[in-house]
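K.L.:
Got a predicted model here, sequence first, then my questions.
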Amino acid sequence: MRTLIKPFLLFCLTFSIISCKKYLDIVPDNVATLNSSFTNRNEAQAYLLGNCYSNLQRLADICRNAGFTTSGEVIIPIDLPSNQSFRGSGQDAGFNLLRGFQNAENPLLNYWDAYNQGLNLWQSIRFCNNFLDNVNTPPDVTVTERKRWIAEAKFLKAYYHYWLIRMYGPIPLADVALPVNATSDQVRQKQQPVDTCFNFVVRLLDEAIPDLPPSIQSAIREDGRITSTIALAVKAEVLATQASPLFNGNPDYASVVGKDGNKLFSPGVDKAKWQRAADACKAAIDAANLNGAALYQFVAQSGITHMTDSTKLLLTLQGAITFSWNPEQIWTLNPYFGYQIQASPRVNAISTTVYNFFSNLSVPMAETELFYTNNGVPINEDKNWDYNNRYKVVQGDAANGYYVKKGYSTNKGNLNREPRYYADVAFDGSTWFGSGNTDDNNPDVINAVNGPAAPLDPIAYNATGYWPRKLVPYQTTSGDNNFQTYNYSWPFMRLPAMWLLYAECLNEVSGPSAEVYNWIDLVRARAGLKGVQAAWAQYAKNPAKPNTQDGLRQIIHQERRIELAFEGQAGWDLRRWKELQSVLVNPFLGWNVMNQSKTTGEYYNLHTVFQPQFALRDYLFPVQKADLLYNPNLVQTPYW
């Protein structure tokens, strides 16, 4: 991975505006006053990068992202000591939403204000508006540079509004910076209808796109800044969200009105919204292709002892995430992923000496069962896969030898699964390529029953017996009392996500077609799977499922959840599809990881970690009650 030397560091050295930390990672510790921030080019650019971009980079933290913490893909133990929350720093607020702890008095993941792991996105929007109001002041900014900066600020302003819309639905629109002497009526703005909000975001993106560079030419100096390719992809996602059932004619919100009596949600389904989204997806894909976007392919590096094609495929699938700035990543944020030690099992004996090796990120059984069989169809639809006996204890065999240790006792559900399962999930009996051992003929093995991966103390354990392996690159190692991470920056959007979004939109517009299948099959082919029609025709109990709009919709939704697992996307998708409630209706299950006898027989007993709590009201977040008192023109989120 190349070393990132960002231009913000130059501002640190020259102007001492902020402490010298990674480019765009954090809000500066000492923000210059507005009057002094636009005296010259360097001060103005520092304001853009240090203030306008700052909360965007914080969104790289998965614990701040409801798309990750509330998706049901990953949970954390609920019985951690009160003084020892996740990661030891209180970053469990988002996960606690699944336990029914949300409230309107002091909301968790509060992005309206800045409490409980939230961010004040209104402050970020105010920074953008201040910048737009003052960017013409510095006399030494070139015309081209000024246009680009304005476009960046408009994109950021649009994206912060979009994030708030996904969380709260109808919101006020902060299109201009309010003057210091603004009246109470000017400050106390009303929420706008949700379609007005979406259209506002799209308008800002359309204004920004022409003046943004299509790609970053100086990676060392400017990686992390916005391009027109990123903006086009975001526009596609915004329009697809607007077209989705949560916001497009949702009967649950039909009676919701603002303080002026106007309806805040569209009363009926508008299919034309899907066509707008499809057109935007195609434009985004075309732009990405023109700027060199392509699927990541693993290239063998020095230090690898032995690697088969099976292992190479797993590293290709994982590297799409963990090899930063590769051509598949349309949008990557600068901050490094900071939770590898929480996502990793104790791989070998030496890892038992590592202090604070929490391993708390736990994958529930339902998420593991989302992945396909090796035939590329769901495990409950594959006529050749023994679904009813999937919890039976069996021994790893030669056919699965590069994924599960041959002769090791594991559950049958871990055998004969698709490559993405083995690239994304670690479990008892799974092989682990990496952590200092790069010989896949003699790999380390996860022994969750009584080996290094077994629970060592009440806080350093995994609640289900499954780990999100996808998030831990093979180069990361456990050494003598230390965990040496191979750092990677967090990818916000990948090319396969756009392909699957385009397929979804096309299917919603006109149902199954050769073009829809093509975009799905491009994703499946990289994972070593047959195309949708071929796989269902040969292996599925219902071979005609891909031939109907409803059937193909289910396939596309599951394909997105598999391909984008653990990437902070599923929680948003499940919300916009209005499917999150059905996903969270069942308890989170896992193996008996705290078994006292340390035997395989006792370990392989399903137990309930906890029963998630998710009601209709939880699709959107509550506005803090105090804000409703401060601004009587606001109405509370539906059902709160």
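P.N.:
It's in.
K.L.:
Please count neighbours and contacts with C-alpha atoms only from this point.
P.N.:
Noted.
K.L.:
Mind naming the longest strand for this structure?
P.N.:
strand 329-336 (DSSP state E).
K.L.:
So which bits of that strand are buried?
P.N.:
By neighbour count on 16 or more other C-alpha atoms under 10 Å, the buried set for strand 329-336 is Gln329, Ile330, Trp331, Thr332, Leu333, Asn334, Pro335, Tyr336.
K.L.:
What of stretch 623-640?
P.N.:
Here stretch 623-640 shows Val623, Gln624, Lys625, Asn631, Leu634, Val635, Gln636, Thr637, Pro638 as buried, counting by 16+ other C-alpha under 10 Å.
K.L.:
wouldn't the last one be in contact with Tyr253 here?
P.N.:
Yes: look at Pro638 against Tyr253 with C-alpha atoms under 8 Å: they come within range, at 7.1 Å.
K.L.:
Could you find the closest non-adjacent residue to the most centrally placed residue in the chain?
P.N.:
Note on the chain: the residue nearest the mean C-alpha position is Gly568, at 1.5 Å, using C-alpha atoms, centre = their mean. For Gly568, ignoring the flanking residues on the chain, the nearest one in space by C-alpha to C-alpha, 6 or more residues apart in numbering is Phe68 at 4.0 Å.
K.L.:
Also Leu98?
P.N.:
Pro612 (5.1 Å).
K.L.:
what's the burial count for that neighbour?
P.N.:
20 (other C-alpha atoms under 10 Å).
K.L.:
Check it against this one:
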Amino acid sequence: MKTNKIYHNILAIACCLAVLMFPGCKKGFFDTVPDNLTKVEDIFANRGQTENWLAGLYSLVPDPWNLGNFGNIYMITTDEADASNWNTPALTSGAMSPSTTPSRFAAYYERIRAATIFLERIEGNQEILTLVNGTELIKQYKGEARFLRAYYYWLMMKEVGPVVIMPLKSMAPEDDFQIPRSSWDESVAFVLGEIAIAKEDLPLNNFAVGSADLDIAQTGRINKIIATAVESQILLYHASPLYNGNAEFSDFKNLDGKVLINPAYDATRWKKAADASKAAIDLAESQNKALYKFNDADPFRAAFLSTRNLYWDGWKTEGIWMRTASGTSGWEISVAPRSTQGTAYNGIGVVQSLVDDFRMADGLPITGHPGYNENTYNKPATVYYVAGTNTMYTGREARFYVDITFNGSVSPSVAKTGANNARVEFFNTGTSGKSGAPRDWPKTGYVVRKNLHPTYSASPAVNVSRPAMLIRLAELYLNYAEALNEAEPGNSDILKYLNAVRNRGGLPSLTLGSQEELRKEIRLERRIELCFEMGNRYFDVRRWKIADKPGSNQGGAFYGMNMDAGTSLSDPAYHKRIAAINRAPWQRRYYFMPYGQNEADRNKAMVQFPGY
């Protein structure tokens, strides 16, 4: 790790996120600063440059809707979605190795080091200290930097497991970088400890200076609400089977024999996770957060609009942590069908198992339901699908029509002229079918619909700008329900918070259930409510240790409709389940990503997860 290289990298990114968090940062600013002003000492003597540095620390805060050149590794490698016409990640081909790891560990460590430098130097900034609120500003800035440093460790932990924790000081090139991994328990304790310290310096909410009113310009800056929500997520993972009593991973150990994942089960972790989730909920609701709901006389329509409009109208109500700049334009052109005005890319496919997991409108599963039939076609049209649509897509729960675009669905965006474009046609010769484009078609016969605005147009470009929600209140509700079901089966809050999410989605309340039955319902609710968001499914199947189990398998065949067949909307040849995607068989090593080979070559004390 070269000090000068790190400084220049930090300077290069410092302004990139300033437009998100701080006003006044000019594009290309650091390109025009004389070399004698880019010394770290000069930066931390200047308020503007110091704040630009802090803004740069936010640059790896994830954007849920930025596919990154179709490289959203979490979504398209799990049992949610596929983009293999565009990209075949090493995880799905079986080629993942230290040389092909998708982990962003190097970038995380760069921001971690930048945060450490900031914490070491910010208190010496006399220009800030002389301000009327200078002392409070520095306190807040330290809280943000400390939280972000811990948060990047947390993101890395989710990817690679127990991590190498760097000393809490900026190290020189001559320092010893041969550092082994800390255990998972030590990594969690470290991250939670740093967040706890950070919370002492963070404001409760993003209030305007000297006011009780929220400052919209500070949306997304770290506060106590965000920090408490992240704590709940960490403790939920920490209690989960992958990390709690996982004796199977006892072979994951350092060179000195230290086991990195504790094989002993600790039931108290679930109680701690439940308490943390409830604290996060209570804190958020004390600041007027609530599940977003759209009022409509038709309960089904209300559920549809509540869950659809959540992503552009509901973030102020439900959003816990927002990212003000988001790659929604790239997301929308990737998921919109080709029948969209301007011809979108039509390529983020949805796997059949997720389609099947959406319930019927009465809340019951499709299996054995009298209203579910794959061999008939409906006659009346609705606002969700046209006449002639296969009945496997009719009578489903509201979120199905929010999240999934299927053959016969009403166009989710501004359609080209012509009746055929007002509906979505995925059959082979249809307007969005395989025969019409070499690569821009979904292999499964479905594309993602979530967070696609109905006014979207590819050309002329129409994009409704909106923040992205990294964490929202519904996730906290489901965190709490899950942890409480494990800690205190039968507690009335389990159904209260689970049903709140179900009811907003138009489903009836559950009234009872054993611990096992409610565990199943909670996991299914997470699968549906949080699909395509922040890699939740990718990490859920891993932390539950079910990635190789039927119904949640992450390798092998994934099914869809027959894109090679069909010449009309109601053609039975298209509506035939086939193995649309074949991925490499699941391997135990895929529970974690490896550190990169370059890091393994440099740090001989760092071990890889067995299998890499």
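P.N.:
Yep, it's here. This one's a predicted model, so the numbers in the text were calculated from it and none came from an experiment.
K.L.:
How alike are these chains, TM-score-wise?
P.N.:
Once superposed, the chains reach a TM-score of 0.86 (TM-score structural alignment, normalised by the length of structure 2), with 567 aligned residues with a C-alpha RMSD of 2.8 Å.
K.L.:
circling back: redo the buried residues of strand 329-336 of structure 1 as a markdown table? Include distance to Asn42 of structure 1.
P.N.:
A markdown table is the format used below for these (distance: C-alpha to C-alpha, whole Å):
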| residue | distance to Asn42 of structure 1 |
| --- | --- |
| Gln329 | 30 |
| Ile330 | 28 |
| Trp331 | 26 |
| Thr332 | 25 |
| Leu333 | 23 |
| Asn334 | 21 |
| Pro335 | 23 |
| Tyr336 | 26 |
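K.L.:
helix/strand/coil for Thr455 of structure 2?
P.N.:
coil (DSSP: H, G, I helix; E, B strand; the rest coil).
K.L.:
Let me see the contact set for the corresponding residue of structure 1 for it.
P.N.:
When structure 1 is aligned by TM-score structural alignment, the residue opposite Thr455 of structure 2 is Gln475. Applying C-alpha atoms under 8 Å, 6 or more residues apart in numbering to Gln475 of structure 1 gives the contacts Gly434, Ser435, Gly436, Thr485, Tyr486.
K.L.:
Give me the number of neighbouring residues for the corresponding residue of structure 2 for Pro138 of structure 1.
P.N.:
When structure 2 is aligned by TM-score structural alignment, the residue opposite Pro138 of structure 1 is Asn125. Counted with other C-alpha under 10 Å, residues neighbouring Asn125 of structure 2 total 19.
K.L.:
for the one 10 residues further on, same thing?
P.N.:
Per other C-alpha under 10 Å, the neighbour tally for Thr135 of structure 2 reads 14.
K.L.:
Quick check: it is in a strand.
P.N.:
No: per three-state DSSP, Thr135 of structure 2 lies outside any strand segment and is helix.
K.L.:
residue contacts, it?
P.N.:
Contacts of Thr135 of structure 2 (C-alpha under 8 Å, 6+ apart): Ile128, Leu129.
K.L.:
now it: how far from Leu57 of structure 2?
P.N.:
20 Å (C-alpha to C-alpha, to the nearest Å).
K.L.:
cool, Asn378 of structure 2 as well?
P.N.:
From Asn378 of structure 2 to Leu57 of structure 2 the distance is 53 Å (C-alpha to C-alpha).
K.L.:
cool, and Ile522 of structure 2?
P.N.:
35 Å.
K.L.:
ok, those two, which is more surrounded?
P.N.:
Taking neighbours as other C-alpha under 10 Å, Ile522 of structure 2 and Leu57 compare with Leu57 leading, 30 against 22.
K.L.:
does the more buried one really touch Ala150, like I thought?
P.N.:
No: under the criterion of C-alpha under 8 Å, Leu57 of structure 2 makes no contact with Ala150, lying 11.7 Å away.
K.L.:
Tell me if Val609 of structure 1 really is in a helix.
P.N.:
No: assigned with three-state DSSP, Val609 of structure 1 falls outside any helix and is strand.
K.L.:
show me the contacts for the residue mapped onto it from structure 2.
P.N.:
Aligning on TM-score structural alignment places Val609 of structure 1 opposite Ala580 in structure 2. Listed by C-alpha under 8 Å, 6+ apart, the contact set of Ala580 of structure 2 reads Lys443, Thr444, Ala557, Phe558, Tyr559, Gly560, Met561, Asn562.
K.L.:
So what's the residue count around the third one?
P.N.:
Burial of Ala557 of structure 2 is recorded as 14 neighbouring residues (other C-alpha under 10 Å).
K.L.:
just the fourth one next, same as before
P.N.:
When neighbours are counted by other C-alpha under 10 Å, Phe558 of structure 2 registers 23.
K.L.:
ok, for it, nearest residue in space, not its chain neighbours?
P.N.:
Ile581 (5.1 Å).
K.L.:
who are the neighbours in contact with the one you found?
P.N.:
Taking C-alpha under 8 Å, 6+ apart, one finds Lys443, Thr444, Ala557, Phe558, Tyr559 in contact with Ile581 of structure 2.
K.L.:
hmm, try it at 10 Å
P.N.:
Asp82, Ser84, Thr92, Val351, Lys443, Thr444, Gly555, Gly556, Ala557, Phe558, Tyr559, Gly560 (C-alpha atoms under 10 Å, 6 or more residues apart in numbering).
K.L.:
can you give me the strands for structure 1?
P.N.:
Ranges of strands in structure 1, per DSSP E, are 329-336, 393-395, 409-411, 426-427, 431-432, 444-445, 466-467, 477-479, 482-484, 489-494, 588-590, 607-610.
K.L.:
can you list those in JSON lines and add distance to Ala208 of structure 1?
P.N.:
JSON lines is the format used below for the strands of structure 1 (distance: least, C-alpha to C-alpha, whole Å):
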{"stretch": "strand 329-336", "distance to Ala208 of structure 1": "16"}
{"stretch": "strand 393-395", "distance to Ala208 of structure 1": "57"}
{"stretch": "strand 409-411", "distance to Ala208 of structure 1": "52"}
{"stretch": "strand 426-427", "distance to Ala208 of structure 1": "42"}
{"stretch": "strand 431-432", "distance to Ala208 of structure 1": "45"}
{"stretch": "strand 444-445", "distance to Ala208 of structure 1": "50"}
{"stretch": "strand 466-467", "distance to Ala208 of structure 1": "40"}
{"stretch": "strand 477-479", "distance to Ala208 of structure 1": "43"}
{"stretch": "strand 482-484", "distance to Ala208 of structure 1": "41"}
{"stretch": "strand 489-494", "distance to Ala208 of structure 1": "19"}
{"stretch": "strand 588-590", "distance to Ala208 of structure 1": "43"}
{"stretch": "strand 607-610", "distance to Ala208 of structure 1": "45"}
